[in-house]
Each structure stands twice: as C-alpha cells, then as structure tokens.
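Peer 1: structure for this input, please:
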Amino acid sequence: MSLFTIIVVGLWSSGYLIEEYEGGNLDVLKDALVRDRDGKLALVETAELRQLRRDVGDLWFVVHDRTGQELVQGTIPPQFTQTLAILEHLSDARLTNESGRANRPDAIVKWQQSAAGDAQIFSGTQGRMSFKRMLTGISAGLITVIFPVFVAMVLATLAMTPFVVRFALRGIGRAADQAAQITYDKRGIRISTGEVPDEIRPLVSAVNDALSRLDKGHAIRDRFLAQAAHELRTPIAILNARVAALPPSPEKTQLLLDSSRLAVLGGQLLDLQRLNHTPIDFLPIELVTITGRVVFDLAPLAFAAGYEMSFEPGIAEVTVQGDQTSIERAITNLVQNAIDHGGGTGTIKIMVQQTKTVIVSDEGAGIPAANLEEIFEPFNRLAPHSSGAGLGLNLVKEIMEWHNGTILAENNALKGACFTLVFPR
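Peer 2: Modelled structure (predicted):
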C-alpha cells in the first residue's frame, strides 16, 4: 500500500475527507460567490459551477450573509423548506430525509469564508468532489491533521525512547558490573545471562565459554608448576649437599649462591600454588623466633657474598595471626633480595618491632624512584640481566595481602633499600 493511499485512508477514517466529500456543492458555490456593483450577493459562472449545473439537474441552494442579504436558486425540496425559518439560528448542520442515508446527508448548512465575506450556504450534496479539491483537502489534512499527529508521535518517541532503552538494556549494566569483578586471580566467575536481551545473550554465553577455557588453562598451568616445583626439590637438595662438601674456593661460593637461588625459586613456585589453592587456618605465630631462624639459615650465604648481618629484635616476643610457612617465606625472600641487590658490601639489617613489623634493609644502590611501585609486579626485574626470576617481591606482596597486611618499599636516608612488612594489629 502506497503512502498516498495510507494518508487518504487515514484522513477518511478521521472524518476529515468525509466533510470535503459531502461539501462538494458548498465548495463550488463558495468559490463562485461575489458581490455585484450594488454590493448584493451574486454568483460568477465559473467552470466548476457550470460543471456542477450539468452534473446536478435540480441544483438548489440558499445563501445569505450576516446583513440579511439572501441569494436563492432552484427548487428547495419540501422536506427542507421548514429549515429556512431557522437558518439564522444554525451554524453548521447535516440534514437527512426520513429514509436516512448513513453515509451521506441530503443537505448541508455551513458558514463559509468567500470573496463576498462570511456567508451561510444551504444546499444539497449531490455534487462530486473533483480530484483537484481532493488534493487540496489532502494537503490541508496533512497540515491540520497528519502533521500535528506526526509531531506528537515524534515528541512522544523522543521522550519515551530513553526509558524504553534503559529498561530493555538494564541487564547489560548488571552483566558489565559482573564482568568488572573478573580478575586474573579469581576462578569460576561467570556473567549471568538471565536478564540480558536475547540479542546479547549469545555474546555473553561466548564470553562465559571463553572464561571456562581460561579457567581450564590456568588449572593445567598450576598443576604443571606444582609438579615441576616438587620434582625440582630433590635434585636441588642433592646439588646443595654436594656443593657444601667441596673445599672452600670462590667457585664454591658462586655455586652456593646459584644453588640457593634455585632452591628459593622452587620454594616460590610451591608457595604460589599453596596460596592460590590450599585453604589454611591462621594460628598464632611468633615473629622474633621465625625471623631469627631465617637470619641464621641465610647468614652463611650473606657472609660468603661479602655482607655483614645484623639481627635486632626490638622486643623478646611479637605474636601475629597467620601461616608460619608463608610468613617465613616472605622474610626469606626479603633477605634473599637484599643479598642479590645490596651490591656485595655493607650490612644487611633485620629488625622486628613491637608494632608487629619486620624491617629488612641493605646498603646498596637503592631503588630508582620510578620503580618503587613496579617492583611488586610478577616477573619484574630492575636489572635486565638479574639472576632472579622476578617472583620474590610479588610473592611477598601476595602473602601480606593474604594476611591483611602490607609491604612498604622505600630508600634509606643515606643509601640502600628498606622493605617493611606490616602485620595487622
């Protein structure tokens, strides 16, 4: 169906074109109505008026203005003669005889604006509406009926669209919030598909499938790391024993350093696996005791690398809640880090304070200010050719976060780096 047909049907359904159709006589008479030289009502024989007279053999009409002047032609049907007496009291009217025709009245009364001024025309409705008048009526209908309705619909659409879109897409906002909670260290998180629109659901399902594959890949990687770390422990222990049996020499010292790094790396891998997958209950841990044990174990390595060591417990006993193995690993990593990056000279100082803090400092070159935040990232190494794997400080950070504590890194006032483990009070 064409747009023109839709418009015509709409105007006809609204009753707009019905009035044009019924008023065929009135329109022709209105266009032909003028005043003569004496100011009286008269008709000009227009082409449309002549056509109307040909189409309607018994054309009749009554025209009068507001001054009382009247113009009458033709024979008024008897059933409408009584209407003449009350014309001045009528504004607009549709008249039907006793038989009644529902679609079209037999006569019509209407005030019209013409070249002769306001005039009331009373006539039959036998005239046909020309194609020209139909186009005129449609054009007027577009302006007075269709256009206002169109504007109202556009305004309503503009006003309602944001609410409709927000309502339809509310599930996407919730899915985005769930997606924002996904991090590399969390497993099993999925985005809910219950409230997302049907058009978006395949995408959300595909993302959930990808997350499932990533979880599976992480599980495979974690098993590999755990197995590799376990398999490395035995040959590393044998290597340490054989190196320790060698006579003193610079080569032995270097071998001890290298084997120690291997042992630390294997322990770090096991600790990462343990932190991520093993639920552990926290117990009271005595910081002075386990820190002293770490210092005792690593002192030979530090002396061999050219350092002196100083253990300064500020109090006889400091107790925190935590996992002993993990805390001991964190302190070991800090002391090992001081041995690796302290420059091979000066004193490595380890302190335990009553404020439940453990401080490890060295007298090396310190940490560049631009790298103070980056050093805790995994596999981050200050020196490109460093012997470490870049896991030690990251593991310490994870252990402290696991214990609801923090690790602070700064440079000493004179020289060297200082790391502080702060446990919750």
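
Peer 1: make it CA atoms for all contacts and neighbour counts henceforth
Peer 2: Noted.

Peer 1: any idea which element the residue positioned nearest the centre of the chain lies in?
Peer 2: Here the mean C-alpha position of the chain is nearest to the C-alpha of residue 173 (Cα atoms, centre = their mean), at a distance of 5.4 Å. Using DSSP states H and E, residue 173 maps to helix 170-180.

Peer 1: so what touches that helix?
Peer 2: 190, 191, 192, 193, 194, 195, 196, 197 (Cα atoms under 8 Å, 6 or more residues apart in numbering).

Peer 1: let me know the closest of those to residue 317.
Peer 2: residue 190 (46.0 Å; Cα to Cα).

Peer 1: which of the contacts of helix 170-180 are buried? Put it as a PyMOL command.
Peer 2: Selection of the buried residues among those in PyMOL, burial being defined by 16 or more other Cα atoms under 10 Å:
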select buried, resi 190+191+192+193+196
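
Peer 1: for comparison, sequence B:
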Amino acid sequence: MSLRQPSLRWQLVWRLSSLQAVFLTVLAILIVAALWVTGSFVSLQPEDETIDAIAQSIARGENGALTLSQTSALAARRAELPGLWFVVRDRSGATIAAGVVPQAYASIGGALDGIGQARFGSNLGGNLVPAARLQWVHSPVGEVQILTGVDGSVSTSRVIAAASIVFFSALLPLLVVTAIATLVAAPLVVRRAFSSLDSAVARAEEIDINRQGTRLPDEDVPREILPLVGAVNDALARLDEGYERQKRLFAHLAHEWRTPLAILQARLDGLPPSPLKERLFEDTVRLATLAEQFLDLQRLNYRFEPTLINLVDVARHVVSELAPLAIAANYEPCFQADEDAVEIFGDRVALERAVTNLVQNAIHHGGRRGGITVHVGRATGITVTDEGLGVPADERCRIFEPFHRLESRGKGFGLGLNLVQEIALLHGGEVYVMEGPRGGAVFRLSFPLAE
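Peer 2: The predicted structure follows:
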C-alpha cells in the first residue's frame, strides 16, 4: 500500500468535520440574527449615528463658547433627516442647539447631568412627544451632553463593526470549541464504524492457495460495503473451483503418464545392453520423475498428520534406491551418517521425494564423474554433494523458482528443486545451495529437530 493513496477514514473525518462546521456556522448565524432582530442580543439605534456625527462636529470658539463645524458626517445626517434637531451642553453649562427643538425638551438643561444616557418619548393624554435620546459622549472639546431625535438609519460600517464584535466575541469561540470537539469525536465514530471491517481484513490476510474455502465474513459489515464483500467471495469461489479443476487435471495427467512409461521401461529392459539403452533408460526415468513430481505437487496441497521420522532411514533408503541409476551414469554413490537417528516430525513420502530430487539433480548435472555423497547430521540435516560444475553464484537464489533452469544445462523441467523447497517450507525447514569442496554443488536440506 502506497502512502500517497488517500485514507478513506480520514476523508470521512474531514468531510464530516467540514459539514458539521458549516451547519454549526449557519445555525449560529441564524440564532444571532434572530436575537439581533428581536433586540435580545445586539441593539443598533439610528440615533447613535446622529450623536457620533454631532459630537465630531463640536468645536470651541475663541471666547470658549461651543460652536458647530459643518462636517461631512453631519451634512450627510442633515441630508437624510431634514428635520434634524439637537441640543449640545458641556459640563460648564454652555449650550448650542440646531433645528427645531421640541418644546418638551427645550428646558431639560442641567437637570439630567448625572444620567449617562436616557431615552424619552410619550403619547399620554393625547399629547404626542417625539422620541429623543440623551447621552454623554466624548468630543474634540471634551465630554458633552447631546440630546437629539431618534430618526434615521444605521450605516453599513456600523453594522459590520457590530457583526464583527458578535462574531469574534461569541460565534468564533463557539466554532473553535465545536471544531475541536468534532476533530476528537469524528475519528472515534469513524473508527467504530470501520471496526466491522477489521475481521474481513484479517480473514483476507489468511487467503492462501493452500487454504481453499476461505471467505470474507459478512456479519456486521455495513450495507454499503456488503456488495464488495459478496463480489470478493464470489471471486474466491470461482478461483477455488478453477484451482480444483487444475489439480484434478494435473493428477489425471500424471496418472495417465505412468502406464505408457511403465510399458516403455519394460520394453527397454528386454533390449540387449548398450550405450543407447542406458541413455533411453535415463530419459524414461526423467519422464517418470516428472510424473511423480506432478503428483507430489498435488499431494502437497493436502495437509498431513506429522509423525516422527528418522532422516537417516529416509536418506539411506533413497541412496539404496537410486544407487543403480548413479552407478549406471558413472558415479560412485556414498552414504554417510554421523549417528543412527536424526528425528523430525513430518511426512515420510514427501521427505523421500525431496531427497530423491536432490540426488537425481546431482546425477543429471554432476558431469558423469566422481562421487555423489549423501550426508546426514544433527547440525546439518541432509546434504547432497556432487563433483560437477556447481551452480553459479548469481543463480543460487533463483534456482529454486518453478520452471527455472540453468541456460547451460538443458535437462530437467525446473520443478524438482522447487518441489524440494516447498517440502522444506512445509516442514518448517529450508534448503540452500553452496559450492562444494571440489567445485561441485552442495545442497543442504535442514529441518527443526524433534524434541
């Protein structure tokens, strides 16, 4: 698996987090807007704009009296409110007025100096008094009291400023806390949702060519992923069926080869001795070996019940069986054992086939000279040594691959040594090749010893 491939879990986490953040943002904006409209959260009064414009236009003359400057902000408010009126008073009692001040507010004066801000208005007894706002504010000439009407509109800049205050003071902290909670909770939720796939992944890792019938579990699998699990199980069923047909075909072919090979060997036995007879006899042995190798490959697909096996007996039996063939090929067979018993747990038929393949490999590639030695030791296992050309160093890792043959040696089908390796692995052992003391090849087959 490449690290560049996207993670489905983290994609879901980020998408869920983003979607939740969007929903929370919209919800928070709607809540703030509702509170704002009802005046329960933020109240923007139009007279605030008027009071700010008046305050910034106040100046003081040479004699200390309050004067009024015609600023752009005040001009804009007057253009919007043709009936604009106001009264400005400082702490010393100096006043300045503009517009038509309603009679109800003309004599308020210093009676409300101790009030920071107030709102007035009334329609009691049929007398309508227009609404007005009184507030102490800072101006270029110091603190002044401004009394004015409440008409007008709120500017866009003031709305944006108020919205920013609301966002950074209330909405942003809410979003930050929610985002942190989402990033912590979302991975846990997604991990729990994907936990049902862990058993399917574990079962998938157990799929092996020698374990037919393995299927992915579909219990507790999410409904969206169930079709994928079903498709994989159907594919595994088809593979198992094809593999069984292939095994039956190989087994049938191997059995069918045995009969004509037995007839051919019987006819060769009736011929008078000659070099041609020996060559033909070796070729029939190779064909018979190929048939047995096919059968052995099929046998390895079935599990066996391990029994206690003496490697000394196995190697001695193989050497005695193949000694005539080795002698006929101009070799001197030799069997050596460090002790009488070297025991392991395994299958005797498979072990005999592995040793047989190693000895036959030595016969075929030993150069038809010298000796072939089979040695059994507790520390070394079974070692087969010849005095041929050996195996090149760059080929020693590939020589156990199926159907791999050395280019300089055309004999063989490339299955014998692969079968030896499969048998070794089946018994928890290993096989490897080294250079012999006299330049030949040394194949060592080692296994875990029985306790």
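
Peer 1: please state their TM-score.
Peer 2: The TM-score (TM-score structural alignment, normalised by the length of structure 1) is 0.78; 405 aligned residues with a Cα RMSD of 4.2 Å.

Peer 1: tell me which helix or strand the aligned residue in structure 2 for residue 317 of structure 1 sits in.
Peer 2: For residue 317 of structure 1, the aligned residue in structure 2 is residue 341 (criterion: TM-score structural alignment). Using DSSP H and E, residue 341 of structure 2 sits in no helix or strand.

Peer 1: residue 341 of structure 2 contacts residue 312, doesn't it?
Peer 2: Yes: look at residue 341 of structure 2 against residue 312 with Cα atoms under 8 Å: they come within range, at 5.9 Å.

Peer 1: looking at those two, which is more packed in?
Peer 2: Taking neighbours as other Cα atoms under 10 Å, residue 341 of structure 2 and residue 312 compare with residue 312 leading, 23 against 15.

Peer 1: need the counterpart of the more buried one in structure 1.
Peer 2: Match for residue 312 of structure 2 (TM-score structural alignment): residue 288.

Peer 1: what do you get for residue 289 of structure 2?
Peer 2: Match for residue 289 of structure 2 (TM-score structural alignment): residue 264.

Peer 1: the residue lying closest to that match once chain neighbours are set aside: what's it in contact with?
Peer 2: Leaving aside its sequence neighbours, residue 264 of structure 1 sits nearest to residue 333 (Cα to Cα, 6 or more residues apart in numbering; 7.8 Å). Going by Cα under 8 Å, 6+ apart, residue 333 of structure 1 touches 264, 392, 393, 396.

Peer 1: list the contacts of residue 285 of structure 1.
Peer 2: 319, 320, 321, 322, 323, 324.

Peer 1: any idea how far residue 211 of structure 2 is from residue 392 of structure 2?
Peer 2: Distance of residue 211 of structure 2 to residue 392 of structure 2, computed by Cα to Cα, to the nearest Å: 36 Å.

Peer 1: kindly report the same for residue 35 of structure 2.
Peer 2: For residue 35 of structure 2 relative to residue 392 of structure 2 (Cα to Cα), the value is 87 Å.

Peer 1: returning to what we had before: what's the closest of the contacts of residue 285 of structure 1 to residue 419 of structure 1?
Peer 2: Out of the contacts of residue 285 of structure 1, the member with the shortest distance to residue 419 of structure 1 (by Cα to Cα) is residue 320, at 18.5 Å.

Peer 1: test my guess that that closest one contacts residue 287.
Peer 2: Yes: contact criterion Cα under 8 Å: residue 320 of structure 1 and residue 287 qualify, at 7.1 Å.

Peer 1: which neighbours do those two have in common?
Peer 2: Here residue 320 of structure 1 and residue 287 have residue 356 as joint contacts, going by Cα under 8 Å, 6+ apart.

Peer 1: look at those two and report which has more neighbours.
Peer 2: residue 287 (25 against 18).

Peer 1: how far away is that one from residue 354 of structure 1?
Peer 2: For residue 287 of structure 1, the distance to residue 354 of structure 1 - Cα to Cα - is 10 Å.

Peer 1: now residue 95 of structure 1, nearest residue through space, not along the chain?
Peer 2: residue 107 (5.0 Å).

Peer 1: please tell me how far residue 353 of structure 2 sits from residue 297 of structure 2.
Peer 2: Residue 353 of structure 2 is 11 Å from residue 297 of structure 2, by Cα to Cα.

Peer 1: and the strands in structure 2?
Peer 2: 58-60, 66-68, 86-90, 95-98, 117-122, 129-139, 142-149, 307-310, 332-337, 343-346, 371-377, 381-385, 430-435, 441-446 (DSSP state E).

Peer 1: tell me the most buried of those?
Peer 2: Among the strands of structure 2, the stretch with the highest mean neighbour count (mean count of other Cα atoms under 10 Å) is strand 381-385, at a mean of 24.

Peer 1: which residue numbers in structure 1 does that strand align to?
Peer 2: With TM-score structural alignment as the criterion, strand 381-385 of structure 2 aligns to 357-361.

Peer 1: average gap between that stretch and structure 2?
Peer 2: Aligned to structure 2 and superposed, stretch 357-361 of structure 1 gives a mean residue distance of 1.0 Å (mean Cα distance after the TM-score superposition for structure 1).

Peer 1: do stretch 256-266 of structure 1 as well
Peer 2: Mean deviation of stretch 256-266 of structure 1 relative to structure 2 after superposition (mean Cα distance after the TM-score superposition for structure 1): 1.6 Å.

Peer 1: for that stretch, what is the distance to the chain centroid?
Peer 2: With Cα atoms, centre = their mean, to the nearest Å as the basis, stretch 256-266 of structure 1 stands 49 Å off its chain's centre.

Peer 1: check which residues of stretch 271-288 of structure 2 are buried.
Peer 2: So stretch 271-288 of structure 2, judged by 16+ other Cα under 10 Å, has buried residues 281, 282, 284, 285, 286, 287, 288.

Peer 1: which residues does residue 139 of structure 2 contact?
Peer 2: Counted by Cα under 8 Å, 6+ apart, residue 139 of structure 2 has contacts 55, 56, 58.

Peer 1: then residue 321 of structure 1?
Peer 2: Counting by Cα under 8 Å, 6+ apart, the residues that residue 321 of structure 1 touches are 282, 283, 284, 285, 403.

Peer 1: so which of these comes closest to residue 61 of structure 1?
Peer 2: Nearest member of the contacts of residue 321 of structure 1 to residue 61 of structure 1, counting by Cα to Cα, is residue 403, at 103.8 Å.

Peer 1: how about the match of residue 312 of structure 2, what does it touch?
Peer 2: Residue 288 of structure 1 neighbours (Cα under 8 Å, 6+ apart): 313, 315, 316, 317, 318, 352.
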